[in-house]
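**Q** Here is a sequence together with a model predicted from it:
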Amino acid sequence: MAKGDLHTVIRLNKLEIDELRRQLGVLHQEEAALQAEDRRLDADLARESGHVDAHPEAAFTFPGYLAAHRQRKDALAQALADLRQRIERMRDDLAELYRTRKTYELAQEARDARTARERARKDQAVLDEIGLTMHRRRRAEDGEDDPGGH
């Protein structure tokens, strides 16, 4: 890596971003699974309520089922809240990585521009020297041809 070159650091940062985005995708899949489980629990409750309506003798066990259902829903809601906090933290981390990468890219662009200007300045100095040398030669040749020595 050349002195002042950030391309490797930028590449590593991009790899970190890709990995974090992959992990975020996994968390979103977990969130979708928890939401599906929540919908399943609601469907189960509706089915059991319908069963109780159809079979009044089942009403004696329904309060126990309802209490267990509420516990599962509460646990699921807590798991979903925890997962969403993790997702939010990961999004914050991802945003920070993007900001860092942008900083690196801007710094590298500035370095590249400075290097290009320096190279152009050196190239121009060489061209100026060549032009000056050619001008001196022409003057010297003209001076040899000029009997007055002007």
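**A** Noted; the coordinates are in hand.
**Q** Going by C-alpha atoms from here, please, whenever you check contacts or count neighbours.
**A** Noted.
**Q** The longest helix anywhere in the chain packs against which elements?
**A** Ranked by residue count and defined by DSSP state H, the top helix of the chain is helix 62-145. Applying 3 or more CA pairs under 8 Å, 6 or more residues apart in numbering; DSSP states H and E, we find helix 62-145 packed against helix 7-54.
**Q** can you give me the angle the helix it packs on makes with helix 62-145?
**A** 160 degrees (axes from the mean of the first three to the mean of the last three CA atoms, to 10 degrees).
**Q** Next one for the comparison:
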Amino acid sequence: MATRSHAPLIRLARFKVEELQKQMAEIERARASINDQIDRLEESVPEEQAIADENRDGYLAYGSYARSVIQRKDKLRTSLGEVDAQADELRGRLEAAFADLKKYELLEERRLLRIQDALKAAEQAEMDEIASQMRQRAQ
């Protein structure tokens, strides 16, 4: 009973897992970048407030600046929500790919154990045959 190797399926599954992991890393980088942008915007507000307090023109322009910061942060948070949704979807695909890889690896492991067991059984049968022949000669 010769069964085919699962090695091609394992290679394909590993490739799929690696590609999904790369995509997940890109999403994590995008998330980190968006969070950095939000942090920079939040850090810039006190600086701009200080500048606005120093002179009248700055004080008048600060309202526009504050509105633009709020809008930008809202857009970034929306983008962050989209990135998080993509990450959740990708995480599900990655879990499924890992499960497939594990399944193929277990199938291959079982196939190799069956081959090993068959070889041991054949070896044992050959040894039994030799022992039987030796007993017959001894009689």
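**A** That came through fine. Every value quoted in this text rests on a predicted model; they were computed, and no experiment measured them.
**Q** quick one, what contacts the residue positioned nearest the centre of structure 2?
**A** Central residue of structure 2 (CA atoms, centre = their mean): Q21, 3.4 Å from the mean position. For Q21 of structure 2, the contacting residues are L94, by CA atoms under 8 Å, 6 or more residues apart in numbering.
**Q** Look at the nearest residue to A66 of structure 2 once chain neighbours are set aside and say how many residues are nearby.
**A** Spatially, and ignoring its direct neighbours in sequence, A66 of structure 2 is nearest to V45 (7.5 Å; CA to CA, 6 or more residues apart in numbering). By the criterion of other CA atoms under 10 Å, V45 of structure 2 has 15 neighbours.
**Q** and the gap between V45 of structure 2 and A99 of structure 2?
**A** 47 Å (CA to CA, to the nearest Å).
**Q** in terms of contact, does the residue nearest to A66 of structure 2 touch S68 like I think?
**A** No. Assessed by CA atoms under 8 Å, V45 of structure 2 is found out of contact with S68, at 10.9 Å.
**Q** Next, the mean deviation of stretch 32-48 of structure 1 compared to structure 2.
**A** Its aligned residues in structure 2 lie a mean 1.3 Å from stretch 32-48 of structure 1 after superposition (mean CA distance after the TM-score superposition for structure 1).
**Q** so how far is that stretch from its chain's centroid?
**A** Centroid separation for stretch 32-48 of structure 1 versus its chain: 34 Å, with CA atoms, centre = their mean, to the nearest Å.
**Q** before we move on, what SS does D5 of structure 1 have?
**A** Secondary structure, DSSP: H, G, I helix; E, B strand; the rest coil: D5 of structure 1 is coil.
**Q** Next, count neighbours for it.
**A** Quick note: D5 of structure 1 (other CA under 10 Å) scores 15 neighbours.
**Q** so it makes contact with Q108?
**A** Yes. Using CA under 8 Å, D5 of structure 1 makes contact with Q108 at a distance of 6.8 Å.
**Q** shouldn't A66 of structure 2 be in contact with S44?
**A** No. Using CA under 8 Å, A66 of structure 2 makes no contact with S44, being 10.1 Å away.
**Q** Distance of S132 of structure 2 relative to L9 of structure 2?
**A** 44 Å.
**Q** more neighbours, those two?
**A** L9 (16 against 12).
**Q** What residues does the more buried one make contact with?
**A** With contacts defined as CA under 8 Å, 6+ apart, L9 of structure 2 is in contact with Y104.
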